[in-house]
Each structure stands twice: as structure tokens, then as C-alpha cells.
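K.L.:
show me the folded form of this:
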Amino acid sequence: MSINVSFGIHNIFSLASRERCMTNLKKIGIPKFRKLPTATAAVLVPLCNVQEVPSILYTVRSSNLRTNSGEISFPGGKTDLDETPVQTALRETVEEIGLNPKKIEVWGQGPAVPGRNNKILITPVIGSISNLSDEDFSINTKEVAEAFTVPVEVLCDPKNQYYTQYRNGYILPVFIAEQYKIWGITAYITHAFLSSILTSDVYRNDWQKRKVILQN
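P.N.:
All right, here's what the predicted structure looks like:
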């Protein structure tokens, strides 16, 4: 006899949730493109325990950067020669926000997804961080304006879920958390992660039923 188990926020750090997440993440399909880019990058998707509140860590890109300045992203960047996605994600996390890799328990990586304008393939690396505090950060202001966390419960709230419809027809989710607008590939990876680790009774995001807040 099969028993339906609800994977919720309260047990999100458990081994069972971890295994569920990585199994499901590898099954998620990505948009099909005629030609995949050859450049590669990796980002860390940091699931954090912030004063006993399960949260996800994001960064705001510095306004000094030439591309995507001021946008919200995960820690990460382009892959160096002979570097694995995990090594890239951890190295970039140290360089951008000073978070010690020893604090990060790497779960694994999901399938690479094409970035904006199909110029780069981005591999999401999932990791958990216990007892994250402000003292864990040393922000590199040349690359990052700030780092912040959003409770998973906020991202699961339908009132904070919207979507973007692009001119090429693709539709991607958008999350609103106070003054922050999480959109683009960062929002897609957030959605993929939440869909993989939580059951639909906890996280459900019906993009088409949400209000459009941005069109490109």
C-alpha cells in the first residue's frame, strides 16, 4: 500500500527532502533552443536556516557591473577552465559574498539551463547552510550591492507569485518579496528548486493565473 507523504517547509532540511529534491530536479525539462551556447556558468542555490526560518539566499548585482546591473541573482559566475560546476559555484560565492565553503553542504547539481539571450548555459548547484547570520558575509561591493534571504514560506505564498511573458513567447515565473523582484532565470531556478523539494500541497505556482508584471 502506498502512502502519500507531504514534503513541507518544516522538514525541508531532512535527508528525505534532499533526496527528493535532487531526484526531481534532474527530471525537470528546460526550454528547447535551436542551438545551445558553448559558454558555461554555475550558480549556488543556497537553502539557509536563518534563525530557524528556512530561507533562500539571493544577491543584488552591483550597479557598477556592465551587464545585468542591479538585478537579483544567485551567487555564481562563469566556469573557469577544467572547473566543475560545484567548484565554480563555491568559488564565486566566496568571491562575491565571502561565505566560507565549509558552511555549505553541497547536495548536488541540476541540469544546465540557458541564460538570457541564449548566450550561456547555467548549472544550478544546490547547497544548504545551517545557522546563517550576518557575520558570515563579507560582501565584495564591486560585484554585489547586497545579499538577502527570503523565507521559503513567502515564496510559496500565491500572493507573491506572478509571471513574465517575453516577446519570444516564453513565460517565466516572478516572485515578489517586499522590495525585491526575483525574475528571469533566477526565478525559474527558484521555481524548479521549490517544485523539486516541496509537494504541490505546499508549493504550487500556476503562472498563467498570476498577474503579468513585466513584458519583454
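
K.L.:
going by C-alpha atoms from here, please, whenever you check contacts or count neighbours.
P.N.:
Will do.

K.L.:
gap between Glu71 and Ala42?
P.N.:
Per Cα to Cα, to the nearest Å, Glu71 is found 17 Å from Ala42.

K.L.:
Ser62 too?
P.N.:
Ser62 is 18 Å from Ala42, where distance means Cα to Cα.

K.L.:
looking at these two, which one has more neighbours?
P.N.:
Taking other Cα atoms under 10 Å, Ser62 and Ala42 do not tie; Ala42 has more neighbours (28 against 20).

K.L.:
where does that one land in three-state SS?
P.N.:
Judged by DSSP: H, G, I helix; E, B strand; the rest coil, the three-state class of Ala42 is strand.

K.L.:
alongside the first, I'd like the structure of this one:
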Amino acid sequence: MNYMYLYFTKRISNKFFSTTAILNKHFSPDNIFSPLNKVKFQECSNIDHRWTYNADHLMKIRQAAVLVPLCIVDPADYSLENVQIPLIPSSSILFIRRTKFLFRNSGDISFPGGIFEIDKDQSLKDTALRETLEEVGLNPDRIDLWSELNPFPSRDLKTLITPFVGFVSGGFINESQLKLCETEVEQAIFVPIRDLCNPNNIAHTQYKIAGKMTYSLPIYFVKPPKNNHNKFIDIKSKSLEDSKIRIWGLTAIILHHVLKILLPPSVYGYKIPLIPKIETITNI
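P.N.:
Just a heads-up that it's a prediction; the model follows:
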């Protein structure tokens, strides 16, 4: 018998389960959705720059709001890849995939949300909750709002989007509890937070203004879990690998900021690289 082999196998095994236990602790719902993290988000609220709503202002720039739904998914409902035994309830974020028939953002992965409607909403918080109810059927009574984050401008600078972070209370959540708006939402996608923090799933994309590279933004490639009814809740992507969803654009920016607040740098330490401007040399 090769005792040296058994010795190293035991050491590797102990190290593996020790690392798994540490990861499970970091990503456990008790840790991620703790009262302390809720306070951290509340401290990040941009109280001084909340917008007032009047006709003159709304004529200049459109207001919109999205909800970042933090939730707990029962591992018994899904066959989670790359999650080691023992399984724990999955700390996840709910995303939606827009239908292909929409004029804007068709087929994109995004958070529930939409445009502020002056005849329906008293505030942007109302917008986020109303749109979430309309798009995925989540009742506002189930959403414990944690924070209103700083608004982000759209790429064309015509819309200002305010993210709200909320925890979906009432225990585990699954697809059967949702009612999707068929004209706007094609899929609801629960993505484990641990997968969003995996460095192998994060890249960056470069944007140009006037033909010059000026800034870079994060982009996430993750393969959502397969549920026990053998329905894949993912989409085909031509980037990196097939059958992975691509989270990019404004949704990725908001996600990056949420993860930075939610987790310590030792768990989510991704930093957006600074890409220097590329000057074209013509006189050679």
C-alpha cells in the first residue's frame, strides 16, 4: 500500500473541504443577507442627490428605476454546477431576460425595472416596485428594500437609472412563485452570487467615444443552474462559451457596485482595469 499517496490524498481532501467550508460561510444567506450588510447599503444611499419629480425636469431627461432582487434559492430545486457538497441554500440575485420583441434592450439580461410614470408613481421607489410586480409578479409586500443607490446615466445620456436593492423575504424563492409578463420578459434567471464572484466568470469590455478607447466596464459570463424539470434557464452566447449568459452594460455596472458593497475584497476583489487612450500616430 502506498502510504505516501494516502497521506497526500488526505491532506488534499482536508484542504478541499476546509476551503469549501470557508466559501460556504462567505456565501451563506445568513452572512450575505445579514442586518450588517443591510446597514452597509443604507449608509451608501445617496440621500443628498435624490431627484424631485416635476414636469419641467422630466421633459429634459427621463427617469427610470430598477430593482436588484437579492434572494435565497433552495438547492433542492436545482442541480447547481460547481457547488460542492454539502449544499447550502443558494444566495442569489434575480435577473430577467428581455423578450426579442422589445424596441430597446431586446434579449438582454437585466434587472426588473422601467421608466418613471408620473400618473402611476409617486417616487422612483414606486417605479422599481411597480415594474417588478408587472414584469415578474413579485408583490411589493415580499420585498424588503435595503437602499437606494446613486443613479447611473444611460449610454446615450437621455435616461437616468436609479437602482434599488431589496431582499425577497418569505423564505425560498423559485420559478413557480413568479408570473412573467410575456410581452416583456422571456425568462427569470436566478444566478448564485458565488458564481458572480468567480474570477473566471468576469472580464471587461472596452468602449469607444469618437473612435478612441476611453473606458472599460465589467462583463460577467455565468452558466445558471439547471432546475429539476430539465429546463435550462440560460441563453446561447457567442462570447467565451456557449450556453452562458452575458451580463454587461449598465446592468453589469450596477451589479459590480452591489457586489463591492455586499462582499469583502477577499471574496469579491475584481477591479475594473484602467485602459489608457490609444492615440493614432499618423506621422511616421
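
K.L.:
could I get the TM-score for this pair?
P.N.:
Superposed pair, TM-score by TM-score structural alignment, normalised by the length of structure 1: 0.85. Supporting alignment: 195 aligned residues with a Cα RMSD of 2.0 Å.

K.L.:
enumerate every residue touching the equivalent of Gly249 of structure 2 over in structure 1.
P.N.:
Aligned counterpart of Gly249 of structure 2 in structure 1: Gly184 (TM-score structural alignment). Neighbouring residues of Gly184 of structure 1 by Cα atoms under 8 Å, 6 or more residues apart in numbering: Arg116, Leu172, Pro173, Val174.

K.L.:
please apply the same query to Leu214 of structure 1.
P.N.:
So Leu214 of structure 1 contacts Tyr163, Thr164, Gln165 (Cα under 8 Å, 6+ apart).

K.L.:
the second one should be in a strand, yeah?
P.N.:
Yes: counting by three-state DSSP, Thr164 of structure 1 is located in a strand.

K.L.:
give the burial count for whatever residue of structure 2 lines up with it, as a bare number.
P.N.:
In structure 2, Thr164 of structure 1 lines up with Thr205, judged by TM-score structural alignment. Per other Cα under 10 Å, the neighbour tally for Thr205 of structure 2 reads 14.

K.L.:
same question, Ser176 of structure 2
P.N.:
Ser176 of structure 2 has 6 neighbours, counted by other Cα under 10 Å.

K.L.:
show me what contacts Val68 of structure 2?
P.N.:
With contacts defined as Cα under 8 Å, 6+ apart, Val68 of structure 2 is in contact with Ile93, Leu94, Phe111, Pro112, Pro163, Phe164, Val165, Gly166.

K.L.:
of these, grab the buried ones for ChimeraX.
P.N.:
To isolate the buried ones among those in ChimeraX, judged by 16 or more other Cα atoms under 10 Å, type:
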select :93,94,111,112,163,164,165,166
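
K.L.:
mapped onto structure 1, which of the contacts of Val68 of structure 2 hold?
P.N.:
Retained in structure 1 (both residues aligned by TM-score structural alignment, their matches' Cα atoms under 8 Å) from the contacts of Val68 of structure 2: Ile93, Leu94, Phe111, Pro112, Pro163, Phe164, Val165, Gly166.

K.L.:
separation between the counterpart of the third one in structure 1 and Leu15 of structure 1?
P.N.:
Taking TM-score structural alignment as the alignment basis, one finds that Phe111 of structure 2 is matched in structure 1 by Phe74. In this structure, Phe74 of structure 1 and Leu15 of structure 1 are 23 Å apart, going by Cα to Cα.

K.L.:
alright, calling it a day.
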